[in-house]
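*Asks:* sequence and computational prediction follow.
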Amino acid sequence: MTVSATSSKDTALQQASSLIERALAGELSRPVVKSFFDEATFTASHVVHDPATQYAAIIDSVLDYDAASGRTTHESADEIIAYVRQEGLKIEWLLETHAHADHLSAAPYLQEKLGGKLAIGREIITVQQTFGKLFNAGTEFERDGSQFDRLFDDGDTFEIGNLHAAVLHVPGHTPADLAYIIGDAVFPGDTIFMPDFGTARADFPGGDAHRLYHSIRRLLSLPREARLFLCHDYKADGRDEFVWETTIGAERDENVHAHDGVSEDAFVTMRTERDRTLDMPKLLMPSVQVNMRGGRLPEPEENGTRYIKIPINAV
């Protein structure tokens, strides 16, 4: 399980494109992808495995959380565990595309049950610094990414069995968003959605619509035939089913916010105006508070109980 890095974003993009092209041509292994959709948070989690070796990665898992009672359960994660065990898969990686604001990560629970290294982008440190202050997390909360086993940089590469994988830093929704390219499959997190729904919001702390535009154009520079597995779907108007798989080509041709020909100014104007109309995600406070800790709940207080903080009039 090796990791290497390159400092050039152009080189990183070329590397990712070459990986996809070689997988499509049959020179490299193509992954098997099994997706699990959590309708409560509209989140798609993905299990990606190498059919030759059965080594696998889990991307963007969900810890079930009831905001009214403050209770957590593991039904969604247990469904993934059952599939992994049924297929005889060996988990090498637990991959997070970013510190989600709409669901809690089940990565620590999955790691306990299945093993694997927990990874996220290095800019999680920026997120920890920003939200560590918001939640007054105290000096005991390390703001150095040490809650994760691996912090990926733009252009890093790694393996899942015989599968070759690469990392692209795609900020804008948050500072820390990553896209994982695994064979001919692309996992862009929240950066982009199904063509009929558009793109991610950019109004969270550290978000930036200009950076989001450039990240999307970078992703859409990948080969058109690449499979795209999204992190969310919200059923656009007129569509009755949840869908989370498309292609780079379909996004370039049909994405309602970011198809080929949309200028940066037009995109930023649209995104800024649209974001003003959006409510904050219902699970923003618990999600970020937990996910900035690598999916771990805050430490118990002196009475043995863990607490989620809700800052008043602060966001």
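*Replies:* That came through, no problem. Numbers count the residues shown, from 1 in each chain.
*Asks:* going forward, measure contacts between C-alpha atoms and count neighbours the same way
*Replies:* Noted.
*Asks:* could you check how far residue 74 is from residue 122?
*Replies:* Look at residue 74 and residue 122: by CA to CA, to the nearest Å, they are 28 Å apart.
*Asks:* second structure for comparison follows:
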Amino acid sequence: MSPEVTAFFDPATFTISYVVKDPEGSSCAIVDSVLDFDYSSGRTDTRSADAVIKFVQDNNLNVEWLLESHVHADHLSAAPYIQERVGGKIGIGDRITVVQDTFGKVFNEGTEFQRDGSQFDKLFVEGDSFMIGQMRGDVLHTPGHTPACLTYVIGDAAFVGDTLFMPDFGTARCDFPGGSAETLYNSIQKILALPDETRIFVGHDYKAPGRDVYAWETTVGEQKAKNIHVGEGKDEGEFIKMRTERDATLAMPKLIIPSLQVNMRAGQMPEPDEHGDVFLKVPVNKL
């Protein structure tokens, strides 16, 4: 089957969220939603999520899944906000527990922070399948960027999160805790083993040098032929060297500190204090 895919681009974080609809019904999934966050003021906003909700409601869609490709370090998830308004189960990879353990320590969360993935409705493992109406989705575990990264293969479309970008931009960084260039290379091979005509939808786009417009849809065949980091049969050693040297030059994402604290909680804020106020922590010299 070929799902109907509607993209929502957030220019503040260069994130693309997707509504993925069963072509033979009204069921859909939402992939990698965005909660707007202004770091300077510490204020959230729901305009990006509201645009997705409006689309769902205007088209009388039934949201069955709110799918997270991984714990994002560059934007906050709006999954619980959307769930409260239009439903759906929140899913992520079962290796979220590794991420929670790692960053639970970084942010000194203490024993009250559950590290068992129980904040999510569904923890997927390699080989799992799920349904969106009459359309089947399959789960590939594609770690390397983070331990919990998943690719959702839904009909003839694959939603790869940050694992791959557009062919002219390359691949994900691997220098976050739990990341691995070797692991990422092997994960990418799993994606490239899908049929060449498989549509690939990426999680971000930053407009590669020389390209004037944002883009987010490509194919397995195009990635194999043209991806600047892994295309044309580049071998593992070459990739690891490139990725390691490139990652050493990259700054931390602007929103990594709030994003990790919220997203490892399935998009929920930390528990409020006795006055109902919510606080995020800034670890010093930890990232």
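*Replies:* Structure received. Quantities reported herein were computed from a predicted structural model and do not represent experimental measurements.
*Asks:* if we can go back for a sec, neighbour count: residue 74 and residue 122 of structure 1, which is higher?
*Replies:* Taking neighbours as other CA atoms under 10 Å, residue 74 of structure 1 and residue 122 compare with residue 122 leading, 22 against 15.
*Asks:* what's the match for the more buried one in structure 2?
*Replies:* Matched to structure 2 by TM-score structural alignment, residue 122 of structure 1 sits across from residue 94.
*Asks:* its match: what's it in contact with?
*Replies:* Residues near residue 94 of structure 2 by CA atoms under 8 Å, 6 or more residues apart in numbering: 117, 123, 124, 125, 148.
*Asks:* show me which of the residues you listed is closest to residue 11 of structure 2.
*Replies:* Ranked by distance to residue 11 of structure 2 (CA to CA), these are led by residue 148 at 25.1 Å.
*Asks:* next up, the contacts around that closest one.
*Replies:* Going by CA under 8 Å, 6+ apart, the list of residues near residue 148 of structure 2 reads 70, 71, 92, 93, 94, 95, 96, 98, 99, 141, 142.
*Asks:* give the burial count for the second one, as a bare number.
*Replies:* In this case it means residue 71 of structure 2. Applying other CA under 10 Å, we find 28 residues neighbouring residue 71 of structure 2.
*Asks:* ranges for the helices of the stretch 101-250 of structure 1?
*Replies:* 107-114, 124-134, 209-219, 248-254 (DSSP state H, counting those that start in this stretch).
*Asks:* coming back round to it: what's the closest non-adjacent residue to the match of residue 122 of structure 1?
*Replies:* Residue nearest to residue 94 of structure 2 in three dimensions, not counting chain neighbours: residue 123, with 4.5 Å by CA to CA, 6 or more residues apart in numbering.
*Asks:* burial count for that neighbour?
*Replies:* With other CA under 10 Å as criterion, residue 123 of structure 2 counts 19.
*Asks:* which residue in structure 1 aligns with it?
*Replies:* Checking TM-score structural alignment: residue 123 of structure 2 goes with residue 151.
*Asks:* what is the nearest of the contacts of residue 148 of structure 2 to residue 168 of structure 2?
*Replies:* Proximity of these to residue 168 of structure 2 (CA to CA) peaks at residue 142, which lies at 20.6 Å.
*Asks:* on that earlier part again, tell me which of the helices of the stretch 101-250 of structure 1 lies nearest to residue 304 of structure 1.
*Replies:* helix 107-114 (19.9 Å).
*Asks:* okay, buried residues for that closest one please.
*Replies:* Going by neighbour count (16 or more other CA atoms under 10 Å), the buried part of helix 107-114 of structure 1 is 107, 108, 109, 110, 111, 114.
*Asks:* go on, stretch 186-206 of structure 1?
*Replies:* By neighbour count on 16+ other CA under 10 Å, the buried set for stretch 186-206 of structure 1 is 186-204.
*Asks:* what's around residue 37 of structure 1, how many residues?
*Replies:* 20.
*Asks:* on that earlier part again, biggest separation within the contacts of residue 94 of structure 2, which pair?
*Replies:* Of all pairs drawn from the contacts of residue 94 of structure 2, the one with the longest distance (CA to CA) is 117 and 125, at 12.7 Å.
*Asks:* who has more neighbours, those two?
*Replies:* residue 117 (21 against 17).
*Asks:* leaving out sequence neighbours, find the closest residue to the more buried one.
*Replies:* Excluding its sequence neighbours, the residue lying closest to residue 117 of structure 2 (CA to CA, 6+ apart) is residue 97, at 5.6 Å.
*Asks:* which residues does the one you found contact?
*Replies:* Neighbour list for residue 97 of structure 2: 115, 116, 117 [criterion: CA under 8 Å, 6+ apart].
*Asks:* could the residues you listed be laid out in TSV, adding distance to residue 283 of structure 2?
*Replies:* Output for the contacts of residue 97 of structure 2, formatted as TSV (distance: CA to CA, whole Å):
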residue	distance to residue 283 of structure 2
115	19
116	22
117	22
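*Asks:* return the member of the residues you listed nearest to residue 5 of structure 2.
*Replies:* Lowest distance from residue 5 of structure 2 to these (CA to CA) belongs to residue 117, with 28.2 Å.
*Asks:* tell me the residue in structure 2 aligned with residue 297 of structure 1.
*Replies:* Checking TM-score structural alignment: residue 297 of structure 1 goes with residue 269.
*Asks:* hang on, I meant residue 173 of structure 1
*Replies:* Aligned counterpart of residue 173 of structure 1 in structure 2: residue 145 (TM-score structural alignment).
*Asks:* what's near enough to touch its match?
*Replies:* By CA under 8 Å, 6+ apart, the neighbours of residue 145 of structure 2 are 162, 163, 172, 173, 174, 175, 176, 178, 179, 180, 181, 184.
*Asks:* relative to residue 243 of structure 2, how far out is it?
*Replies:* 11 Å.
*Asks:* before we move on, what about residue 162 of structure 2?
*Replies:* 14 Å.
*Asks:* verify the stated contact: the residue nearest to residue 94 of structure 2 with residue 116.
*Replies:* No - under the criterion of CA atoms under 8 Å, residue 123 of structure 2 makes no contact with residue 116, lying 9.9 Å away.
*Asks:* the most centrally placed residue in structure 1 in helix, strand or coil?
*Replies:* In structure 1, the C-alpha nearest the mean C-alpha coordinate belongs to residue 97, at 2.5 Å (CA atoms, centre = their mean). At residue 97 of structure 1 the chain is in coil, as set by DSSP: H, G, I helix; E, B strand; the rest coil.
*Asks:* contact partners for it?
*Replies:* Applying CA under 8 Å, 6+ apart, the residues near residue 97 of structure 1 are 59-60, 120-121, 176-180, 187-190.
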